[in-house]
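S.K.: With the sequence up front, the predicted model follows.
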Amino acid sequence: MKNKLVIIGMPGSGKTTIGKLVAEKTGKSFIDLDEFIVEWTKKTIPQLFEKGEDHFREIETRACMEIAKRKDLIVSTGGGVIKKPINIELLGDNGVIVFLDRPVDLIMADIIVQSRPLLKEGKEKLLALYEERYELYKKYADEIIANDRIIEEVCTDIIGIMNKYEMI
């Protein structure tokens, strides 16, 4: 039985915002993977990236191992969690993977690019990440939800998925 909802998607696609709202509406616990990593390591994400992306991805995988042990929760992931298939295996083992699909132009309108470690180079970097990751998001997703409309509709659709998989 699936007992975890795992939200994947591009940086700035709304994973954390929507994950928190869905958790609130369903009474489930919520974990933001990046926030979990910060609390766990006592370092910020940019500090961890200073040692290179590979270093960060190793820590991210160890965090996925910890979260995989937990039940009855909603997890928002970092945008690059899909770069290591083991992360998806761990999180998807007893979880439903939902790809929150937000068009790049809407992401650009929403986020402050400089606040994201991999997006310091701006729009070009975001487009490159989109090209690199989009097919992986689709490949690993059990369900795909478009996030190009009001947030309440997106939350309602995700709650519908939770009902479909008998998670609530």
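M.R.: Sure thing, it's come through.

S.K.: C-alpha from now on. contacts and neighbour counts both.
M.R.: Noted.

S.K.: Remind me which helix or strand residue 21 belongs to.
M.R.: Using DSSP states H and E, residue 21 maps to helix 15-26.

S.K.: which helices and strands sit right next to that helix?
M.R.: Contact partners of helix 15-26 among helices and strands, from 3 or more CA pairs under 8 Å, 6 or more residues apart in numbering; DSSP states H and E: strand 4-8, strand 29-32, strand 73-76, helix 151-164.

S.K.: a markdown table for those, including mean neighbour count?
M.R.: A markdown table is the format used below for these (neighbours: other CA atoms under 10 Å):
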| stretch | mean neighbour count |
| --- | --- |
| strand 4-8 | 28 |
| strand 29-32 | 19 |
| strand 73-76 | 23 |
| helix 151-164 | 16 |
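
S.K.: Compare these and report which one is nearest to residue 63.
M.R.: Closest approach to residue 63 among the helices and strands packed on helix 15-26 is made by strand 29-32 (10.8 Å; CA to CA).

S.K.: Output the longest strand belonging to the protein.
M.R.: Ranked by residue count, the top strand of the chain under DSSP state E comes out as strand 95-101.

S.K.: Return the residues in contact with the residue nearest to residue 90 when sequence neighbours are not counted.
M.R.: Closest residue to residue 90 apart from its sequence neighbours, by CA to CA, 6 or more residues apart in numbering: residue 68 at 5.7 Å. Residues counted as contacts of residue 68 (CA atoms under 8 Å, 6 or more residues apart in numbering) are 90, 91, 93, 94.

S.K.: how near is residue 68 to residue 130?
M.R.: Counting by CA to CA, to the nearest Å, the gap from residue 68 to residue 130 is 26 Å.

S.K.: likewise residue 7?
M.R.: In this view, residue 7 and residue 130 are 16 Å apart by CA to CA.

S.K.: next up, a second structure to put side by side with the first:
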Amino acid sequence: MILTGFMGSGKTTAGKRVAGVTGKEFIDLDHYIVEENGQSINSIFESQGESGFRQIEKEALKNVIGNTDAVISTGGGIITYEESRNLLKENRNHTVYFLSAPFDLLYERVKNDEGRPMLKNGYDSTKKLYDSRLKFYEETSHYQIDASLDVAEIETILLEMEGLGNS
């Protein structure tokens, strides 16, 4: 299972819950990148720019996508890089779920999080980013789930869609 969606959609929270119930490994791709590179996402953005980060992110996805016994949570911008989109679309190991919610709800959830470099330019810029990414989330996912639901409901939906019954 791979979870995609804009920042604040609950990929990490839902992913951890599903992994906990199923006994699968949970891989947060951003955390994996931090561990592998020894620096924060913000530091990577500052030193290598967004394009450098997206290349690192693609390599990280390549490294973990073969793990069939994992729940993988991606960063919100992974779908902006064509090679990463192709990895998601062409993978045979995981179903890709897009956790989708209205922009204002997602922005409200993350607006004060200083660890998110893509928020630095404020509401209008972040809204444009959201709008530009929607088509990519849709094209790379197998299913879309309403991320405005309570995380327990999202967990239940994911488990049912994976054929793992009730949590």
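M.R.: Received, thanks. Small disclaimer: the values here were computed from a predicted structure and weren't measured.

S.K.: residue in the second structure matching the residue nearest to residue 90 of the first structure?
M.R.: Under the alignment by TM-score structural alignment, residue 68 of the first structure pairs with residue 65 in the second structure.

S.K.: Counting by contacts, list what whichever helix in the second structure runs longest packs against.
M.R.: The residue-count maximum for a helix in the second structure (DSSP state H) belongs to helix 41-64. Packing partners of helix 41-64 of the second structure (3+ CA pairs under 8 Å, 6+ apart): helix 29-37, helix 82-90.

S.K.: can you redo the helices and strands packed on helix 15-26 of the first structure as TSV with distance to residue 98 of the first structure?
M.R.: Output for these, formatted as TSV (distance: least, CA to CA, whole Å):
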stretch	distance to residue 98 of the first structure
strand 4-8	5
strand 29-32	14
strand 73-76	10
helix 151-164	8
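
S.K.: and the residue nearest to the spatial centre of the second structure, what is it in contact with?
M.R.: By CA atoms, centre = their mean, the mean C-alpha position of the second structure lies nearest to residue 74, the distance being 2.9 Å. Applying CA under 8 Å, 6+ apart, we find residue 74 of the second structure in contact with 2, 3, 4, 5, 11, 28, 29, 30.

S.K.: how about 7 Å then?
M.R.: Residues near residue 74 of the second structure by CA atoms under 7 Å, 6 or more residues apart in numbering: 3, 4, 28, 29, 30.

S.K.: Could you find the counterpart of the last one in the first structure?
M.R.: Applying TM-score structural alignment, one finds that residue 30 of the second structure aligns to residue 34 in the first structure.

S.K.: ok, how many other residues are close to its match?
M.R.: A count of nearby residues for residue 34 of the first structure, using other CA atoms under 10 Å, gives 19.

S.K.: Touching, it and residue 78? I think so.
M.R.: Yes. Here residue 34 of the first structure reaches residue 78: they are 6.0 Å apart, a contact under CA atoms under 7 Å.

S.K.: now stretch 143-159 of the first structure: how far from the chain's centre is it?
M.R.: Computed by CA atoms, centre = their mean, to the nearest Å, the separation of stretch 143-159 of the first structure from the middle of its chain amounts to 14 Å.

S.K.: Quick check: end-to-end length of it?
M.R.: Stretch 143-159 of the first structure end-to-end distance (CA to CA) = 12 Å.

S.K.: That one aligns to what range in the second structure?
M.R.: Against the second structure, stretch 143-159 of the first structure falls on residues 143-159 (TM-score structural alignment).

S.K.: ok so, going back, out of the helices and strands packed on helix 15-26 of the first structure, which comes closest to residue 59 of the first structure?
M.R.: Here strand 29-32 is closest among those (CA to CA), at 14.5 Å.

S.K.: Check the mean deviation of the lengthiest helix in the first structure from the second structure.
M.R.: Determined from DSSP H, the single longest helix within the first structure is helix 123-140. With mean CA distance after the TM-score superposition for the first structure, helix 123-140 of the first structure departs from the second structure by a mean of 1.0 Å once superposed.

S.K.: Just the buried residues of that helix, please?
M.R.: Using 16 or more other CA atoms under 10 Å as the test for burial, helix 123-140 of the first structure gives 126, 129, 130, 133, 136, 137, 138, 140.
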